[in-house]
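[1] Provide a 3D model corresponding to the input given below.
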Amino acid sequence: MPTLVLIDGSSYLYRAFHALPPLTNAAGEPTGALFGIVNMLRSTLKARPDYAAFVSDASGPTFRDALYPEYKANRPPMPDELRAQVEPMCDIVRALGFPMLRVPGVEADDVIGTLAHQAAALGIDVIVSTGDKDMAQLVGPHVTLSNTMTNATLDSNGVFEKFGVRPDQIVDLLALMGDTVDNIPGVEKCGPKTAAKWLGEYGTLDNVMANAAKIGGKIGENLRSALAHLPLSRQLATIKLDVALELGPKDLILRDRDVDALRDLYRRYEFNAALKELDGGAVTDSASVIKVAPQYRNRAVEATDLDPALAAKGEYECVRDAAALDTWLERLRQAPLIAFDTETTSLDPLRAEIVGISLAVEPGKGCYIPLAHDYPGAPAQLDRAQVLAALKPILEDPARPKLGQHAKYDVNVLSRQGITVRGIAYDSMLESYVFHSTATRHDMDSLARRYLGYTTIPYEAVAGKGAKQIPFGQVDLEQATCYAAEDADITLRLHSVLWKKLADEPALRQVFETIEMPLVPVLARMEQRGVLIDTQALRVQSHELAKRMHELTQRAFEIAGRTFSLDSPKQLCAILFEELKLPVVVKTPTGQPSTNEEALDAIADQHELPRLILEYRGLAKLRSTYTDKLAEMVNPHTGRVHTSYHQAIAATGRLSSSDPNLQNIPIRTEEGRRIRQAFVAPPGYKVVAADYSQIELRIMAHLSGDQGLLGAFTSGLDVHRATAAEVFGLPPEQVDANQRRAAKAINFGLMYGMGAFGLARQLDIARNEANEYIARYFSRYPGVRSYMDGIREQAHRDGYVETVFGRRLYLDDIRSRNQNLRAGAERAAINAPMQGTAADIIKRAMIAVDAWLGDRDDARMLLQVHDELVFEVREDALEPVTVGIRERMSGAAELAVPLVVDIGVGTNWDEAH
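    Have a look, this model is predicted:
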């Protein structure tokens, strides 16, 4: 059947404007929304529709404004940056040959609805290209929706799956929900689920209204209050299907492109990929603008970077006999680089069993060696022990470079098979992370889409999802081979792209080669060792926490005068804000009173109950996260808990950990410290904790070059006391505890961008007094002020800041139109170099300490938390080991001030800290 594509131009213009960064051409003209529209139109042309039209809103009022003067009254005026792109958009649409429709008195939706209705009656298949949910009411046998920004399509089944109602019920759904953007009144607090539930039960809006008396609770009252305006809401939400149009569906023929006009437009707005395509160059569908605002220049993958060959389908072999294995072993021996991956039974590498191994040595080709596929009719497979024995010399050879995507997981999996993988030279996940930590997620699927224009096979496609998901060992070998071998192949392809990017940035390459990659085997060994846990101590503490939580619950009941659930935000709202009349300081995104930690903390000085709830929640979190869970996490094979470290998550370069998350154990409370007491050493050993002292302040002194700070640290003074002496104009020996506390708050607060308001609140002083403190601080430490001003300016200029070692820390919101987001990015610009440098330093220390310890059995590095390293050391080796640790941690960086390391020893982690 012929196809008509109707493009919702108004919807896409706004969506592209808000979705893309503020791109500009060399003349400074905004191009972001225009760029999004151009790519969408070029994609539409590649599909070669029989008919097409670009439909946008005409200026002036519409019939809906006459029906309801408040219609869209809350919409802000079009931003100037967007308004400037409207006429160029129209010029490009016409030059591309699209019929362009703008009909006064109605909206683009009504024009699209009328044309879709007419075309369907003529037997023409209609694709409505839009991101507007209102258009779902048009879906039918000949009409589907397509969102080119998300690659999502909606037919009748898709509408029901997404909204819970049929297309013919969408208008009634919209009427019940209302629309805050268009200012359409609905039923207060009636969301999509409630509206869909009512329509599922009663069928139509009229029937819902007729049965309003049967619906109980507050929502029923809201429905009955809305009965008078619901017919109007339905009328406003209904797309017209009978607009008088000069052109019918078959008149919407694409004209020949005006190549000369397009060339001028593309050159003016610097759409180089589109220009190359216009002049006969080969480009992919994932075109991108070449000239972007300077701070975003490294954000986008440009069309010229995408090699079509890297997006092609691969050729994969299933290795099931000795001859094929021998052939691949020889390829591995001759290969300059080996990409490898494992398929397993678990995401926990230290409990996972190997199901198969995939390998690749050249892009586009790979193999899968199944080792444990077990299903009815499964073909014979090679013996697992023999395959691993054959691969072991290659995998353990440090002279044979290897590549993985999150290779640490596979290293740990293979360690359980007695294979110590050596020679891991590259990791595509870390290449992406170092190149640009916030440009994308760093999983393979995301990286393949971004850097290759390739869509990988999702795991659910071969194993199913939800309750019906089967283990990978039960996946058909043909499907398993396509999925698994693709992993190794795509890893190799990603490396071919990402390594070139790193090679062009010497500082980033240095971070990758000297920090991130050497750290992989260090973290792998730490994860494999694990840490010993006193499970009995945790059980005792868990029981005590439960007892205290019960006491807090009973006290809460006494205060409230009735029982309620301390875990229910709704019931807490009723008690705190309706019954106790406490002020609402923080609201949810929907405008409701919030009961989150920030909200309770803000009113904790006004009543006992919010303080009690905060204590209850803190204990509940400790219990659920640690005292109850840690014992369950003990590995049955090792008798230890094995956390997993993540290198490619935090934008600053800091490590994070999970299962368990060791970064968030509180140390300022007795309960948190007791959890650390459960981390113990085996008989004959002690726990050693080595912690950098005030490392971020020392980095601030180094980066700012402020003579006052440098002098304090170089002289070994108490820097907070020295700061207090400067701020308050006193000799250091006369500084009291409160003045030192104030100075400490200033020292750390300014590093995190804290202003007078935050300092006043933290110190419980007047805002003008806090302003005076800050002014005195900067007058005594002018280098700090200069550094802060300079780093903000650099961030605006470049879009990123750097650590001492060259790691880039991108600030995505530094030129945001939202003032709060922009201010947050400016605060981050000040702190990120310090946090990032601290992260780099402790990583360098870990690499140095691990290399020094080697394979000795009298000392083992176990944990890394923030600026601290934790070891277990044999008692007779404590002195030389602690000396060696301090030397290597202190020598991890050459700063303008000394790096000081505090070391403690104890029978458990808390005692050593």
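
[2] from here on, just use CA atoms for contacts and neighbour counts.
    Noted.

[3] give the contact list for Val688.
    Each residue near Val688 by CA atoms under 8 Å, 6 or more residues apart in numbering is listed here: Val870, Phe871, Glu872, Val873, Thr882, Ile903, Gly904, Val905, Gly906, Trp909, Ala912, His913.

[4] in TSV: those residues, plus neighbour count, distance to Gly653 and secondary structure.
    As requested, the contacts of Val688 are exported to TSV (neighbours: other CA atoms under 10 Å; distance: CA to CA, whole Å; DSSP: H, G, I helix; E, B strand; the rest coil):
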residue	neighbour count	distance to Gly653	secondary structure
Val870	23	20	strand
Phe871	26	22	strand
Glu872	29	26	strand
Val873	24	28	strand
Thr882	19	26	helix
Ile903	20	24	strand
Gly904	16	26	strand
Val905	22	28	strand
Gly906	18	30	strand
Trp909	25	25	helix
Ala912	19	26	helix
His913	21	24	coil
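
[5] second chain to compare with the first, below:
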Amino acid sequence: MPKLVLIDGSSYLYRAFHALPPLSNAAGEPTGALFGVVNMLRATLAARPDYLAFVLDAPGPTFREAIDPQYKANRPPMPDDLRAQIEPMLAVVQALGIPTLRVAGVEADDVIGTLAQRAAQAGIEVEISTSDKDFAQLVGPRVALVNSMDRTRLDAAGVREKFGVPPERIVDYLALMGDKVDNIRGVDKCGPKTATKWLAEYGDLDGVMAHADAVPGKLGENLRAARAWLPRSRDLATIRTALDLDTAPEQLALRARDDEALRALYQRYGFNSALAALQRGDEEPAPRPAARAPTPAPAATEAALDPALAAPGRYTLIATAQDFDSWLEQLRDAALIAFDTETTSLDAIDAEIVGVSFAVQPGVAAYVPLAHDYPGAPAQLERARVLAALKPLLEDATRPKLLQNAKYDMEVLVNHGIALRGMTHDSMLESYVWNATATRHDMDSLARRYLGYTTIKFEDVAGKGAKQIPFAQVDLDTATRYAAEDADITLRLHHALWPRLQNLPGLRRVYEDIELPLVPVLARMERHGVLIDADQLRRQSQVLAARMHTLQQQTEREAGQPFNLDSPKQLQAILFDKLGLPVHMKTPGGQPSTNEEALEAIRDAHPLPGLVLDYRLLAKLRSTYTEKLPAMINPRTGRVHTSYHQAVAATGRLSSSDPNLQNIPVRSEEGRAIRTAFIAPPGWVIVSADYSQIELRIMAHLSADTGLRAAFRRGEDIHRATAAEVFGTPPGNVSGEQRRAAKAINFGLIYGMSAFGLARQLGIGRGEAQAYMNRYFERYPGVRIYMDTIRAQAQRDGYVETLFGRRLYLDELKSRDAARRAGAERAAVNAPMQGTAADIIKRAMIAVDAWLQTRGDDAHLIMQVHDELVLEVRLDALQAVRAGLIERMQGAAALDMPLQVEAGHGANWGEAH
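    This next block holds a predicted model:
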């Protein structure tokens, strides 16, 4: 498992300052704290973490001062000797190549908490290097504390042993004791033993406060006096774990070490042992700048380290025509060519090739630089000549090629007049089909998991953030190590993954018949793009802004005071403290949640939650679409070009980004208005076709329930038919309310909804909701049998499958956490239906695209959204294309219940849908 080490910089500095004598260098500059920090950093680097960050508080106030102006008011000023060591400390951190993070408005603790949570959820092991007990609240699966001085490690069991409470009760423990240094008020005279005793007896802080009257003596009096401020103290002590950070854990790779700067710093401050180790080369730079033997596979990998895949790579820089011609002959004779491009941009529509790399056997690869441009750059082969020589090979469908994320390279090659054919493998899709949830499917993650190999990151060679340089400015030797490694690792991954897929016919069919053929379809859709009416979106943005302003006024009237609608803290205070609304959900820190689900649960209790939800919807639509889309129009094409992602959703569904087309609401007036801004050019129309109730039809097929199948075969309104069965009413007498309840049951069961969830959605009692579900299963017994069977099968095998053989692994079925286990059981029921629906629409896209390619240029696939395909069709071809589209979508799967497709058309997407 990859590891992220998060260093609490303040803890390092203060711990070293107080632990070591007041040392100084020859010039009389204080060095004691700096000496301790340097030694701790060297020890941390010696452990070779995959990711590392040195986190410090940013200057200025934070949100905690807004909660309590007296927060940290009693802290003494930093000693001058310590302050003088901050700048040299930061210089050492930078020279060591360790990323430094400072985020204004929050504390370093919150940055660490957020990154720790994100990393753990992404399958990265986290170590928080600190001596601050507050961080014990973050300990959990994949997150541990490591003492910055003695390197002792504290996991969840260690937290309980040390503090007497588990990690989830640390915040309550801290609130009860208070913190004199941070000026957080606790219960007077309450120390660790008392706090532990109370929490053991009463469960949590709320329980302690609720039983305050039962606590005798002076401590009881102190506890009752503290009830007024304990919730605030708990809030102050809670480390935030959901900040909106620009930095992801995977971006915290170590940079190249600046040995010259380190040498000067060590000499200045008299760190002789560190200087000697640096000069001897005892401490290897991190990251290693050259190709190297793979590191041992972590325990969580599936690495198959045969000699061919584990050997160090031999990479060649091709700088002469003779060398290129020699490699060209090798490519012509190769059984499989691993190919990769280096470009000017991640936007494939506008990217130009800077160089190309290829490999034909594991461990042997070459890079051809074509457009590197920096002072002193050597002469390179002419790009036009090299690409012209490669074009026949790349366009030859009989010569197999292998790529990682082939869609991107395919689009880039089109920019240079090359139509890639013969793309027989994609290592990203091999991994995705093999196990969608085991890891992310970028090359770095795959190399780590399946090869036990740590790749050179782009940031290692080009820098990051504001200092990042274009790849065209990377020197040729460094570029060769990086680019040739890409081709080499792609080939090694294929050798590790393809044999596994070959041994499982179902997965192999998903890979060869669905995922691979879809790549060129998506590439064509992305390149064609969609027309956007920017002026209309700007007008809609003004309308949304006006409605948001009106909603803000309404919320203030309902709240009885003005407040910041975008502040969860202020909203929390009004909803739960002032209005006294019930709390259905809490944040990880134990505070009442104000997220969408929590507000939906109390929507009927007071007008304010609904108004806030309406405001958030409009704000999201405005920021994500009406404001953003006009700026995303490509000035060269005049269209918006989204990016579709195959290897993201575990169920096989596509996702999209820049812009995300999957989340435009279809049922709201505002969402439909945005869709009207997606327009057809003159002489063309938009055609939208989507599957009707596809997942319910799949449920009927998989469950073989006689009643459900009969309703579909008779062409009945399935929700009305279900209502008739559940409520014992003739279909003609079903009320709108009964149909709505039946619809909630139909779709709720697919997504594993409980009686409690159904009750909340329908606004009825739990017992009544359970009775509805019981009657549903009585009328459709095959559905219950299917659900029970699929859960048992998932428990036995650890995965479920779609109708076409795609697998979804459900590791959380074995979790000790009841909530995670329940979520996995719901996924076991839902994934075969949702995944089969995803497979069906992908098959439909492949069939429709192949047919359109034979028609010439009278229709184009331009969007895919959930169960819907959107086309741009020339007006004179409308009827033929509409009929052919429906035919191919309905023929994408042979279910017992025929697939039904509804298609419309119009001048824009809103009219067509």
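
[6] superposed, how do the two chains score by TM?
    Once superposed, the chains reach a TM-score of 0.72 (TM-score structural alignment, normalised by the length of structure 1), with 697 aligned residues with a CA RMSD of 3.5 Å.

[7] which helix of structure 2 spans the most residues?
    For structure 2, the longest helix by residue count, based on DSSP state H, is helix 818-855.

[8] elements contacting it?
    Using 3 or more CA pairs under 8 Å, 6 or more residues apart in numbering; DSSP states H and E as the contact criterion, the elements in contact with helix 818-855 of structure 2 are helix 516-528, helix 694-703, helix 736-750, helix 781-797, strand 799-801, strand 859-865, helix 878-890.

[9] can you add distance to Leu808 of structure 2 and give those back as TSV?
    Formatted as TSV, the entries for these read as follows, by distance: least, CA to CA, whole Å:
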stretch	distance to Leu808 of structure 2
helix 516-528	19
helix 694-703	17
helix 736-750	16
helix 781-797	10
strand 799-801	5
strand 859-865	22
helix 878-890	25
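
[10] closest one to Ser815 of structure 2 among these?
    Closest to Ser815 of structure 2 of those, according to CA to CA: helix 781-797, at 11.4 Å.

[11] now do the end-to-end distance for stretch 423-442 of structure 2.
    18 Å (CA to CA, to the nearest Å).

[12] quick one: that stretch aligns where in structure 1?
    Residues 424-443 of structure 1 are the counterpart of stretch 423-442 of structure 2, counting by TM-score structural alignment.

[13] got it, and stretch 232-242 of structure 2?
    Taking TM-score structural alignment, stretch 232-242 of structure 2 hits no residues over in structure 1.

[14] tell me where the stretch 601-750 of structure 1 has strands.
    Taking DSSP state E, counting those that start in this stretch, the strands of the stretch 601-750 of structure 1 run over residues 644-646, 656-658, 679-680, 685-692.

[15] onto which residues of structure 2 does the first one map?
    Right, the one you point to is strand 644-646 of structure 1. Strand 644-646 of structure 1 lines up with residues 643-645 of structure 2 when matched by TM-score structural alignment.

[16] mean shift of that stretch relative to structure 1?
    Superposing on structure 1 places stretch 643-645 of structure 2 at an average distance of 0.5 Å from its equivalents, by mean CA distance after the TM-score superposition for structure 1.

[17] report the buried residues of stretch 792-799 of structure 1.
    When neighbours are counted by 16 or more other CA atoms under 10 Å, the buried residues of stretch 792-799 of structure 1 are found to be Arg792, Gln794, Ala795, His796, Asp798, Gly799.
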